[in-house]
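# Turn this into a structure:
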Amino acid sequence: MAELSGKYEILNEIGRGHFSVVKLAVDRHTKETFAVKIIKKKRFWHITKTKQQILQEIEILKQLKHPNITSYKDVIDTPQTLYIFLELATGGELFDKIYDDGAFSESKAREIFEQILFAVDYLHSKGIAHRDLKPENILLDEKGNIKITDFGLARFTGQKALMTSLCGTPEYLAPEVIECGIAQKQGNTNIGYGKAVDMWSLGVILYIMLTGEPPFDNKEKEHLLRQIEGAYFCFEERHSSVPELAKDLITKLLTVDPTLRFTAQQALNHPWILQKRNHSIKKHISSTEYMNNYISEGLIQRFSLDKPIHPSTTKFLDWSCTGVLGIALHNEIYFWNQEYNFSDLPSIDVGGIITSISWCNSSSSTQYMAVATQDNIVTLWDINKAQVINKFTGNENSVGVITWNKSLLSTGSNDGKIINYDVRSKQPISIIHAHPREITKITWSPDCSQLASVSSNLVKIWELNGAKLRNEQTLANNAKSNVLRHHLVVKDLAWCPWNVDLLATAGGEDCKTRIWNTQTGQCILEKDTPLPVQTLQWCKYHKQILTGHLTPNETQLNQWKFKDMSQIRTYSELRPSGEYKTLFMEQNPHNQMIVTSVRDDVLYFWDVFQPRRANPVQFTRSTLF
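Predicted coordinates for the structure are as follows:
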């Protein structure tokens, strides 16, 4: 290191990065101490992408000057080695503080998180996305103030071509980064992402600071990424010390749609952060703010529609991944979220009596919905623009049910036929004569690898093979059959969100709920209930199942533990007696809210799930992709 002897003295190693060793350095003249990143060119400089990444980091560091970001001091470039001198933070990593001390107090977490927000807001104002925010890359100085470091993956957000790679640390990745990586594997290089990925990472960091555990945990990377894509996280009973305001902020940061996710500015103005500056801030009002005339436990509200559901409409309620409820009424679709008053909902007229609706949730930036009408036509609507962008034909009979794969649109019709359309070409890629009678339910598994269809008392499973569906396995009790069989008509079915080979079916009048392993065809759990099972849903945040039942004067929801199907709780609501014999239930993937209807002119909104996780998760150091 002769080239440094005149100016700096290099001392002991204090850390290691992906491309570098970090050592302590002292300015021989001023005696000021620095951290120096030492990069051996022989190992990395021949890799063009790595060289560009390192030079980009230097360029970004030169532009930054903020009290909560490690400052650039100097660079020495020699033929063999590159030395980057940075401000030294002597208080260690935020990771080590959490690992040693566990969850922080509310005041300590708020103080640290506010500093992180100031730094990220500064970065974003300069058009820079960090892309690898995590406790390991947040340092503390001797006074306990934070310093964001390691800009090796940082990019100027204006350079879109550089914002399309699957990079970062898996546990802190935003859903759109995962979506981008999947698209690239499929040859689609047109999907990118922006600086909102940093805000998702901050949501993960805040959760960790307040609980001592990561929100997303699974040793299998595929399952971990699936948890992140659906924002499947929860707060345990042991996390009761986490205030509701902090939970609200975390939820707004861990929002799947980046256009709805909080920005740094919005987070800085959130009531939980503002409490530090103004202790007179009122307690945050939760999502039940709009409730009135509360009657039953778990029931949030009842809303009356202008008219009953049309008898030809099989699926008239569907939630988008961002929490917008589509409501099909005759020839119109109304859209509701908690910002809208039910007396004045936005709507579109599709021009015919609707038989089924289904949101496409594979795109986070644009909201698409497939709509089937009585004229046997399925149209794809861009809801943001309120216009048809695709039309799918070829169904000779009325389409009663629709479901989405990320690349396929599948329809089930009254003649028992399944047609799978390629969304881009609008053409059928396979037609399956699946059942001899009407198909009443059709749904893809969460990973889009298996399709389940229902007709009468039979459930058939189809597996995706390339671009086509094929009858893959022998399932159920009969070794030569491809069906899961109930004794009476199957009323509903739902895929397990954490194990894609598990399928729950509601047996209707035979009063049975069954859980099947679709790979072996075995019924692994069966529960007899006092009332016929009309509908069911899994709790996406914990291992629970919710079943829906009707009595002549009451809607009843029963909550069960998945492990042994033991009952947790029963919720019920009196309703006017009538001729409606079918209960319909849909779960909001955004906040677990349940909406039920008995096909009359009333919607019931419930908040019944208590999200929990069975065991504490060890907080461990993460690695890059």
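# only C-alpha atoms for contact and neighbour calcs from this point on.
Fine.
# burial count for residue 37?
Neighbourhood size, residue 37 [other Cα atoms under 10 Å]: 23.
# Hmm, it is touching residue 83, no?
Yes: if you go by Cα atoms under 8 Å, residue 37 and residue 83 touch, sitting 5.7 Å apart.
# Show me where the stretch 51-200 of the chain has its strands.
72-77, 81-87, 128-129, 138-140, 146-148, 155-156 (DSSP state E, counting those that start in this stretch).
# These: which one's closest to residue 354?
Among the strands of the stretch 51-200 of the chain, the nearest to residue 354 by Cα to Cα is strand 128-129 (43.9 Å).
# Strands of the stretch 201-350 of the chain, residue ranges please.
Under DSSP E, counting those that start in this stretch, the stretch 201-350 of the chain gives strands at 299-304, 317-319, 325-329, 332-336, 347-349.
# Please work out which of those is packed deepest.
Across the strands of the stretch 201-350 of the chain, the average number of neighbours (mean count of other Cα atoms under 10 Å) peaks for strand 317-319, which reaches a mean of 24.
# elements contacting it?
strand 325-329, strand 354-360, strand 584-587 (3 or more Cα pairs under 8 Å, 6 or more residues apart in numbering; DSSP states H and E).
# swap the cut-off to 10 Å and go again
strand 325-329, strand 332-336, strand 354-360, strand 584-587, strand 594-597 (3 or more Cα pairs under 10 Å, 6 or more residues apart in numbering; DSSP states H and E).
# re earlier: which residues are in contact with both of residue 37 and residue 83?
Common neighbours of residue 37 and residue 83 (criterion: Cα atoms under 10 Å, 6 or more residues apart in numbering): 20-22, 75.
# Tabulate these (a markdown table), appending secondary structure, distance to residue 87 and neighbour count.
Listed next are these as a markdown table, based on DSSP: H, G, I helix; E, B strand; the rest coil; distance: Cα to Cα, whole Å; neighbours: other Cα atoms under 10 Å:
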| residue | secondary structure | distance to residue 87 | neighbour count |
| --- | --- | --- | --- |
| 20 | coil | 16 | 17 |
| 21 | strand | 15 | 16 |
| 22 | strand | 12 | 21 |
| 75 | strand | 12 | 14 |
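# In those residues, find the pair that's most separated.
Greatest spacing in the shared contacts of residue 37 and residue 83, by Cα to Cα: 21 and 75 (14.8 Å).
# for the protein, longest helix please?
helix 106-125 (DSSP state H).
# What are the buried residues along that one?
109-110, 112-124 (16 or more other Cα atoms under 10 Å).
# which one of the strands of the stretch 201-350 of the chain lies closest to residue 160?
Taking Cα to Cα, strand 317-319 is the member of the strands of the stretch 201-350 of the chain nearest to residue 160, at 31.0 Å.
# Please name the residues that touch residue 91.
The contact partners of residue 91, by Cα under 10 Å, 6+ apart, come to 97, 139-147.
# Of these, just the buried ones, ChimeraX syntax please.
Command for ChimeraX that selects the buried part of these, burial taken from 16+ other Cα under 10 Å:
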select :97,139,140,141,145,146,147
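# here's the other one to compare against:
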Amino acid sequence: MEPPMRQPPPPRSSAATTILGKYQVIRLLGRGSFAKVYQARSLIDGTIVAVKIIDKSKTVDAAMEPRIVREIDAMRRLHHHPNILRIHEVMATKTKIHLVVEFAAGGELFSAISRRGKLPENTARRYFQQLVSALRFCHRNGVAHRDLKPQNLLLDAAGNLKVSDFGLSALPEHLQNGLLHTACGTPAYTAPEILRLSGGYDGSKADAWSCGLVLFVLLAGYLPFDDSNIAAMYRKISRRDYQFPEWITKPARFVIRRLLDPNPETRMSVEDLYGNSWFKKSLKVEAESETESSTLNLDSGYGNRVRGLGVNAFDLISMSSGLDLSGLFQDEGKRKEKRFTSGAKLEVVEEKVKEIGGVLGFKVEVGKDSTAIGLVKGKVALVVQVFEILPDELLLVAVKVVEGGLEFEENHWGDWKLGLQDLVLSWYNE
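Coordinates of the predicted model:
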């Protein structure tokens, strides 16, 4: 697990401000062993965001590689719920990964508890309702969080809860016979069946256990089971060896007891909470998307595909090692495509590609929707796609070698590169 964020130093002066893509970095919010989080401002519309900068040299190993991909994939699928931290963009360089996410101005819920101790029941219930709403959405979309704790629950400027840190989440493709089999999470908040790990476990029921612990902490100000010795803590959990402080009401105790049931078969589920009268008190029903997965549609320009091909920011990630993650986990020598940025107009680039193809003896084919240009010569087949990164300012052009990669490299690429040079701002693989 990543250690808690350390307190940042004082904000840097404006003279030292960094520009990251189309964002102006404002100040350091915190740092961990493999990432730093900054507050930043969009240079396009002034929106305040948080940028998580991950150092590849410290993280891309057998353990951290899947966590990075999983966090992005989970947040992409859960993009539309109001109580789940929203991801805006993913960018990368050869040394860093940049996750641009919603800015939670209120900080960690853990900090609020540390300052205030126990929370009033109405306040605790409101946070709990928002947490449960987010988790129900996660579970309906096949995602189990598996690392729920106050440190991973953030607050926005209006005091609304935002679930974050999906690095240990489980997606539908991780199931084996409908169950999960990996032990993970923070021991003090982890369900006993995960610690026991005798057979698989239901991720949604494990999240329900963690919800019970979070609710106890919100109302009591401390953990019900807390022991540095994991075996001793597990014995307490198995015996339900904990005491309620006198100020927690009977209806709230009932909910906590049902959630902190060491038997997942009889434990209350997240869905069951919606039938509980204490939970439903003053409940605000959020407008939730019930789709199986949500396609990320970004307003920043990265999510806009030229002429309706439907490629979003995460499709762009798979194409451009200069922007994103696919270059982290693939051998660059195995790629069969060339990518470059261009400041020319879309139509100019497309016409130039057709012109070069014709001059070099390629048969040019354009799809009915004009979203891609196909070029064929002998055993060599290319597909050229043009993506609009910033409207009327920046294009990404991908030259994909579909067939005849070796022949293309040896006999054709030099001529193509020479023909394209007037369009190119920079090549991504150089």
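# Please identify the residue in the first structure that aligns with residue 113 of the second structure.
Using TM-score structural alignment as the criterion, residue 113 of the second structure maps onto residue 98 of the first structure.
# What is the burial count for its match?
Here the count is done by other Cα under 10 Å, and residue 98 of the first structure has 20 residues near it.
# how about a markdown table for the strands of the stretch 51-200 of the first structure, with distance to residue 569 of the first structure added?
Output for those, formatted as a markdown table (distance: least, Cα to Cα, whole Å):
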| stretch | distance to residue 569 of the first structure |
| --- | --- |
| strand 72-77 | 58 |
| strand 81-87 | 56 |
| strand 128-129 | 46 |
| strand 138-140 | 43 |
| strand 146-148 | 45 |
| strand 155-156 | 50 |
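# What spatial separation is found between the counterpart of residue 253 of the second structure in the first structure and residue 429 of the first structure?
Counting by TM-score structural alignment, residue 253 of the second structure corresponds to residue 247 in the first structure. To residue 429 of the first structure, residue 247 of the first structure is 45 Å away according to Cα to Cα, to the nearest Å.
# With residue 535 of the first structure instead?
Noted for residue 535 of the first structure: a distance of 31 Å to residue 429 of the first structure, by Cα to Cα.
# For those two, work out which one has more neighbours and name it.
Higher neighbour count among residue 535 of the first structure and residue 429: residue 535, with 27 against 14, using other Cα under 10 Å.
# Which of the helices and strands packed on strand 317-319 of the first structure sits closest to residue 71 of the first structure?
Of those, nearest to residue 71 of the first structure by Cα to Cα is strand 354-360, at 44.5 Å.
# can you count the residues close to the nearest residue to residue 399 of the first structure once chain neighbours are set aside?
Among residues not flanking residue 399 of the first structure along the chain, residue 413 sits closest, at 4.2 Å (Cα to Cα, 6 or more residues apart in numbering). Residues contacting residue 413 of the first structure under the criterion other Cα under 10 Å number 25.
# what do we get in the second structure for residue 413 of the first structure?
Counting by TM-score structural alignment, residue 413 of the first structure has no partner.
# Of all the residues in stretch 60-75 of the second structure, which ones are buried?
Quick answer for stretch 60-75 of the second structure (16+ other Cα under 10 Å): 60, 67-68, 70-75.
# and residue 53 of the second structure, what element?
strand 48-55 (DSSP states H and E).
# how big's the offset between that strand and the first structure?
For strand 48-55 of the second structure, the mean distance to aligned residues of the first structure following superposition is 0.9 Å (mean Cα distance after the TM-score superposition for the first structure).
# The first structure: matching residues for that strand?
So strand 48-55 of the second structure is aligned with residues 33-40, judged by TM-score structural alignment.
# Kindly report the same for stretch 380-391 of the second structure.
Mapping stretch 380-391 of the second structure onto the first structure (TM-score structural alignment) gives no aligned residues.
# quick one: that stretch to chain centroid distance?
Averaging C-alpha positions (Cα atoms, centre = their mean, to the nearest Å) puts stretch 380-391 of the second structure 26 Å from its chain's average.
# Mind listing what's buried along the match of strand 48-55 of the second structure?
Along stretch 33-40 of the first structure, these residues count as buried under the neighbour rule (16+ other Cα under 10 Å): 33-40.
# could I get these as TSV with distance to residue 495 of the first structure?
Below are the buried residues of stretch 33-40 of the first structure laid out as TSV (distance: Cα to Cα, whole Å):
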residue	distance to residue 495 of the first structure
33	57
34	54
35	51
36	52
37	49
38	51
39	49
40	51
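# mean shift of the longest helix of the first structure relative to the second structure?
Mean deviation for helix 106-125 of the first structure: 0.8 Å (mean Cα distance after the TM-score superposition for the first structure).
# What's the local residue count around the closest residue to residue 219 of the second structure other than its chain neighbours?
Excluding the flanking residues, the one nearest residue 219 of the second structure by Cα to Cα, 6+ apart is residue 118, at 5.1 Å. When neighbours are counted by other Cα under 10 Å, residue 118 of the second structure registers 18.
# wait, doesn't residue 118 of the second structure sit right on residue 221?
Yes: Residue 118 of the second structure sits in contact with residue 221 when judged by Cα atoms under 10 Å, with a separation of 4.1 Å.
# can you tell me which of the contacts of residue 91 of the first structure lies nearest to residue 605 of the first structure?
Residue 605 of the first structure has its nearest neighbour among the contacts of residue 91 of the first structure in residue 97, at 42.1 Å by Cα to Cα.
# so the closest one touches residue 109, yeah?
No: with contact defined as Cα under 10 Å, residue 97 of the first structure and residue 109 do not form a contacting pair (11.5 Å).
# list residues touching both of those two?
Joint contacts of residue 97 of the first structure and residue 109 (Cα under 10 Å, 6+ apart) are 103, 209.
# if we can go back for a sec, which ones are touching the match of residue 253 of the second structure?
Counting by Cα under 10 Å, 6+ apart, residue 247 of the first structure has contacts 203, 206-207, 210, 234-235, 253, 272.
# Between all of these, which two are separated the most?
Checking the contacts of residue 247 of the first structure against each other with Cα to Cα, the farthest-apart pair comes out as 234 and 272, at 18.7 Å.
# Between those two, which has more neighbouring residues?
residue 272 (25 against 19).
# Need the counterpart of that one in the second structure.
Using TM-score structural alignment as the criterion, residue 272 of the first structure maps onto residue 278 of the second structure.
# That match against residue 255, yeah?
Yes: in this structure, residue 278 of the second structure is within contact of residue 255 by Cα under 10 Å, at 8.1 Å.
# sorry, back to before: show me what the strand holding residue 53 of the second structure is packed against.
Applying 3+ Cα pairs under 10 Å, 6+ apart, one finds that strand 48-55 of the second structure contacts strand 23-31, strand 35-42, strand 87-92, strand 96-102.
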